[in-house]
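> Okay, predicted coordinates and the sequence, questions at the end:
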Amino acid sequence: MPHPRGRAGRGCGAEPDRHFCIQSLGLFFGGALAPLAGRWTDQFGRRVVMTVGSLEAGIVLILPFFLMSPYGLFVAMLLAEAAAMCVLYNVAFAAVAGWT
């Protein structure tokens, strides 16, 4: 059985090294977006931010089927990380802490 790293990103024409670079940049973008998601939570409320993040996550799940290039993969990763920052950790913690 071949190692899965050798097949990563082949469907969109990206080499494995480029694929992992795109993933790393996506994670960096998500981390940079976290303070902004926190500000949006304070400004618009938890429900709005989590709803927008959930809608964006749904779009991101469908997006890779239409974007078959390394640039499309990059856009999909950035959007996935943006959605993750709107529904995970800081916003979800604020939502749970607000229940008390």
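Looks like it arrived, so ask away. Numbers count the residues shown, from 1 in each chain.
> When you work out contacts or count neighbours from here on, use the C-alpha atoms and nothing else.
Noted.
> Okay, and residue 38 sits in which element?
Residue 38 is part of helix 16-44 when elements are defined by DSSP states H and E.
> check contacts around the nearest residue to residue 83 once chain neighbours are set aside.
Using Cα to Cα, 6 or more residues apart in numbering and skipping residues adjacent in sequence, the residue nearest residue 83 is residue 53, 4.6 Å away. Contact analysis of residue 53 by Cα atoms under 8 Å, 6 or more residues apart in numbering lists 82, 83, 84, 85, 86, 87.
> alright, now check it against this:
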Amino acid sequence: MTCKISEVEFKQPIEEVADWDDRHRTATWQSASDRVLKESRQLDSKKVMETNPEPLCSVVEGSQWSLDLEIRAICDFSKFSCSSSSNIQFKDTMLFQTELHQ
């Protein structure tokens, strides 16, 4: 996989730029009305998650380059299925306990 990399300049001094990624979110509560519901005695409001804005920046001209990335993955979950004429019943097992059916 090819990754394109560019140097950026921030509009603010680097000391004032906060770390950012698209997981930084702010929760706000939006209310349809400010009244209290008689049945539930809770405010009639809805929680809204908003992604924080990315700091303003610009790409430095001539600073772009490409990097080839090698990606590997290991799966720690497997699934197996087979057909059987009878149902196989296992006893409940505890964590780190094993059970064998033959």
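Thanks, I have it. Here the structure is a predicted model, which is why all the values come from computation and not from measurement.
> Now the TM-score, please.
Taking TM-score structural alignment, normalised by the length of the first structure as the basis, the two superposed chains have a TM-score of 0.19; 31 aligned residues with a Cα RMSD of 3.8 Å.
> helices and strands around the helix holding residue 38 of the first structure, which ones?
helix 46-62, helix 70-87, helix 89-97 (3 or more Cα pairs under 8 Å, 6 or more residues apart in numbering; DSSP states H and E).
> Pull the distance from the longest one to the chain's centre.
When you say that, I think you mean helix 70-87 of the first structure. Distance of helix 70-87 of the first structure from its chain centroid, counting by Cα atoms, centre = their mean, to the nearest Å, is 4 Å.
> Please apply the same query to the shortest one.
Centroid separation for helix 89-97 of the first structure versus its chain: 17 Å, with Cα atoms, centre = their mean.
> and that helix, what does it pack onto?
Checking 3+ Cα pairs under 8 Å, 6+ apart, helix 89-97 of the first structure ends up next to helix 16-44, helix 46-62.
> Which positions in the first one come out as buried?
Counting neighbours by 16 or more other Cα atoms under 10 Å, one finds that the buried residues in helix 16-44 of the first structure are 16, 19, 22-23, 26-27, 29-30, 33-34, 37-38, 40-41.
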